[in-house]
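Asker: give me a model of this one.
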Amino acid sequence: MKKIGFIDYFLDEWHAEKYPGWIDSATGGEMKVAYAYGKIDKPGGLGNAEWCEKKGIELLPSIEAVIEKSDYLIVLSPDYPEYHEELSKLPLQSGKPTYIDKTFAPDRKTALLLFEWAAKSGTPMYSSSALRFASEYAGLDKEGIQTICSTGPGKFANYSIHQIEPIVALMGSDVKRVMFTGTDHSPALLIGYADGRQATVNHFGNGTSFGMIVDYATGNAKSIKIASDFFGAFIQSLVAFFETGKAVVDLADTVAIITIIEYGLKAAQTPYQWLELPDA
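Answerer: Got it, this is the predicted structure:
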């Protein structure tokens, strides 16, 4: 049995709660989350020791201890990417396959730094929104896409990745500029590609489904609503990554996604004006 170690800001959060059971089920018990480290106890929630006791996972006192005892590593902190640099530095120097949860980094500079650490040490790593693996997106023809109109719930800061990740997976990473067109209540971002293609990200209230309309150069369009088990498909890809050490998402995609999010937040300060992205 291969053992997985969690490294988190605090352990009492939704991804840490769900991943152990999903991984155990997907591998028939051949991979298990066995160890965990949390930087702090969750304010107003379960402490790390209580959480680990409930889950049957061994709490360790340091990131170093988790790395030493684990075969594979998962850096979580999904809603606090500002801690990923601190939490990921040692894992990315370990040589052990490491998955870093969404959102990968708070900005482009940090994203490039994390990839640099992994490359220097030969550590297999990747990051992704689970939405990338929805079967509805996989069934779309990428050829000839001219425009995408994407919709979903949540706040832009931590949920826009769930729309931007599929857009980049379908249209590519050669994004040149962004423009904020929404409001504080309903954020929206226009994404401009080098060749003139465009995509829009639209955030609405709770109860909004993830989905998109894809318009093709042929004049045809396709409308999809995400209803598939994308988390199940993501876990299968994660298991395959641990088994093979081969990243399933191109680093150029991940850097582009983080850059779009970073500059999308900046663009919100000057709505209806294009903001140019840095060159690749």
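Asker: going forward, measure contacts between C-alpha atoms and count neighbours the same way
Answerer: Will do.
Asker: how close does Ile148 get to Gln163?
Answerer: Distance, Ile148 to Gln163, by CA to CA, to the nearest Å: 10 Å.
Asker: just want to know which of those two has more residues nearby.
Answerer: More crowded of Ile148 and Gln163, by other CA atoms under 10 Å: Gln163, with 26 against 23.
Asker: so the more buried one is in contact with Gly152, correct?
Answerer: Yes. Because the distance of 7.0 Å satisfies CA atoms under 8 Å, Gln163 is recorded as touching Gly152.
Asker: overlap of the contact sets of these two?
Answerer: Shared contacts of Gln163 and Gly152, defined by CA atoms under 8 Å, 6 or more residues apart in numbering, comprise Phe210.
Asker: can you give me the helices in the stretch 1-150 of the chain?
Answerer: With DSSP state H, counting those that start in this stretch, the ranges of helices along the stretch 1-150 of the chain come out as 14-27, 48-55, 63-69, 84-88, 108-121, 135-138.
Asker: next one: the first one to chain centre, how far?
Answerer: For helix 14-27, the distance from its own C-alpha centre to the chain's C-alpha centre is 16 Å (CA atoms, centre = their mean, to the nearest Å).
Asker: angle of that helix against helix 48-55?
Answerer: Interaxial angle, helix 14-27 versus helix 48-55 (axes from the mean of the first three to the mean of the last three CA atoms, to 10 degrees): 30 degrees.
Asker: give me the residues contacting helix 14-27.
Answerer: Taking contacts as CA under 8 Å, 6+ apart, the residues outside helix 14-27 that touch it are 6, 11, 29-33, 76, 78, 232, 235-236, 239.
Asker: and the helices of the stretch 1-150 of the chain, which is most packed in?
Answerer: The highest average neighbour count among the helices of the stretch 1-150 of the chain, using mean count of other CA atoms under 10 Å, belongs to helix 84-88 at a mean of 20.
Asker: and that one, what other elements does it pack with?
Answerer: strand 72-75, helix 108-121 (3 or more CA pairs under 8 Å, 6 or more residues apart in numbering; DSSP states H and E).
Asker: here is the second sequence; please produce its structure so I can put it next to the first one:
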Amino acid sequence: MKKIGFIDYFLDEWHAEKYPAMIEAATNGQMQVTYAYGKIDKPGGLSNNEWCAKKGIELLSSIEEVVEKSDYLIVLSPDHPEFHEELSELPLRSGKPTYIDKTFAPDRKTAQLLFGWASEHGTPMYSSSALRFAAEYEAVSREGIDTIFSFGPGKFENYSIHQIEPIVALMGSDVTRIMYTGTARFPSLLIGFADGRQATVNHFGNPTSFGTTINYASGEAKSLKIESDFFGSFIRNLVRFFETGEGGVDPAQTVAIITIIEYGLKAALSPHQWIEMPRS
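Answerer: Okay, the predicted model is just below:
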């Protein structure tokens, strides 16, 4: 059995709650989350000790211990990416396959730093929104896409990645400019690519499902409602990554996604104006 270690800001959160059983089921018990570390106890929630006792996972007192004892590593903190640099440094220097949960980094500079650490130390690493692996996106042709209209729930800060990740997966990472077109309550972002193609990200109220309309240069359009088990597909991809060291996500795309989110927040301060994206 291969042992997986969790490293989190606090452990009482949705991803940490769900991943252990999903990974165990996907591997018939050949991979299990056995160790965990949390930087703080969740305010108003379970302490890390209480969470581990409930899950039957051994709580360790340091990131160093988790890295040493585990075969594979998962850095969580999905809604607090500002801690990913601190939580990921030792894993990325370890050489052990490491998955870093969404949102990968708070900004472009940190994203490049994390990939630099992984490259320097030969550590297999990737990050992704689970939405990248939705069967609906996998089934559509990427050739000839001209525009994408995407919509979904949640706040821009921590949920825009679930729309931007599939857009970049389908259209590529050569984004040159963005424009904020939404309101304070309902964010919307226009993404411009170097060749003139465009995509829009739209956040609506709850309950809203994820959906996309893809327009092709041929005049054909495809409307997708995301109903597949994308988390199951993601977990299978994660297992393959641990087995092979290959994550299947181009680092350039991950950096582009983080840059779009970072500059999207900046663009919200100057709505309806194009903001140029960094190119190096």
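Asker: follow-up on the earlier one: just the buried ones among the contacts of helix 14-27 of the first structure, please.
Answerer: 6, 11, 31-33, 76, 78, 232, 235-236, 239 (16 or more other CA atoms under 10 Å).
Asker: what's the farthest-apart pair in those residues?
Answerer: Maximum pairwise distance among these (CA to CA): 22.4 Å, between Leu11 and Gln236.
Asker: contact partners for the closest residue to Leu60 of the first structure other than its chain neighbours?
Answerer: Spatially, and ignoring its direct neighbours in sequence, Leu60 of the first structure is nearest to Tyr37 (5.5 Å; CA to CA, 6 or more residues apart in numbering). Tyr37 of the first structure sits next to 5-8, 11, 48, 59-63, 66 when contact means CA under 8 Å, 6+ apart.
Asker: apply 10 Å and report the result again.
Answerer: 5-11, 48-49, 52, 58-66, 75, 87 (CA atoms under 10 Å, 6 or more residues apart in numbering).
Asker: got it, and Leu190 of the second structure?
Answerer: 148-149, 177-182, 198-202, 264, 272, 274.
Asker: what helix or strand is it on?
Answerer: Element membership for Leu190 of the second structure, per DSSP states H and E: strand 188-193.
Asker: in the helix ranked longest in the first structure, what counts as buried?
Answerer: Counting residues, the longest helix found in the first structure (DSSP state H) is helix 251-267. Neighbour-count burial for helix 251-267 of the first structure flags 251, 253-265, 267 (criterion: 16+ other CA under 10 Å).
Asker: state the distance from the residue nearest the centre of the second structure to Ser233 of the second structure.
Answerer: Geometric centre of the second structure, nearest residue: Lys102, 2.8 Å, by CA atoms, centre = their mean. Computed with CA to CA, the distance linking Lys102 of the second structure and Ser233 of the second structure is 16 Å.
Asker: same check on Ala221 of the second structure?
Answerer: Applying CA to CA, the value for Ala221 of the second structure to Ser233 of the second structure is 25 Å.
Asker: cool, Arg279 of the second structure as well?
Answerer: 32 Å.
Asker: quick one: which of these two has more around it?
Answerer: Ser233 (17 against 8).
Asker: and the more buried one, what does it touch?
Answerer: 26, 130-135.
Asker: do that again at 6 Å, thanks
Answerer: Phe133 (CA atoms under 6 Å, 6 or more residues apart in numbering).
Asker: that one: which element?
Answerer: Here Ser233 of the second structure sits within helix 230-244, counting by DSSP H and E.
Asker: okay, the angle between that helix and helix 14-26?
Answerer: 70 degrees.
Asker: helix 230-244 of the second structure vs the first structure, average distance?
Answerer: Taken over the aligned residues, the distance from helix 230-244 of the second structure to the first structure averages 0.1 Å (mean CA distance after the TM-score superposition for the first structure).
Asker: relative to the whole chain's centre, how far out is that helix?
Answerer: 13 Å.
Asker: what does stretch 56-75 of the second structure give?
Answerer: Centre-to-centre, stretch 56-75 of the second structure and its host chain are 21 Å apart (CA atoms, centre = their mean).
Asker: how many other residues sit next to Ile161 of the second structure?
Answerer: Neighbour tally, Ile161 of the second structure, other CA under 10 Å: 24.
Asker: what of Arg185 of the second structure?
Answerer: Using other CA under 10 Å, Arg185 of the second structure has 11 neighbouring residues.
Asker: ok, and the closest non-adjacent residue to Asn49 of the second structure?
Answerer: Leu59 is the one closest to Asn49 of the second structure (CA to CA, 6+ apart), at 6.5 Å.
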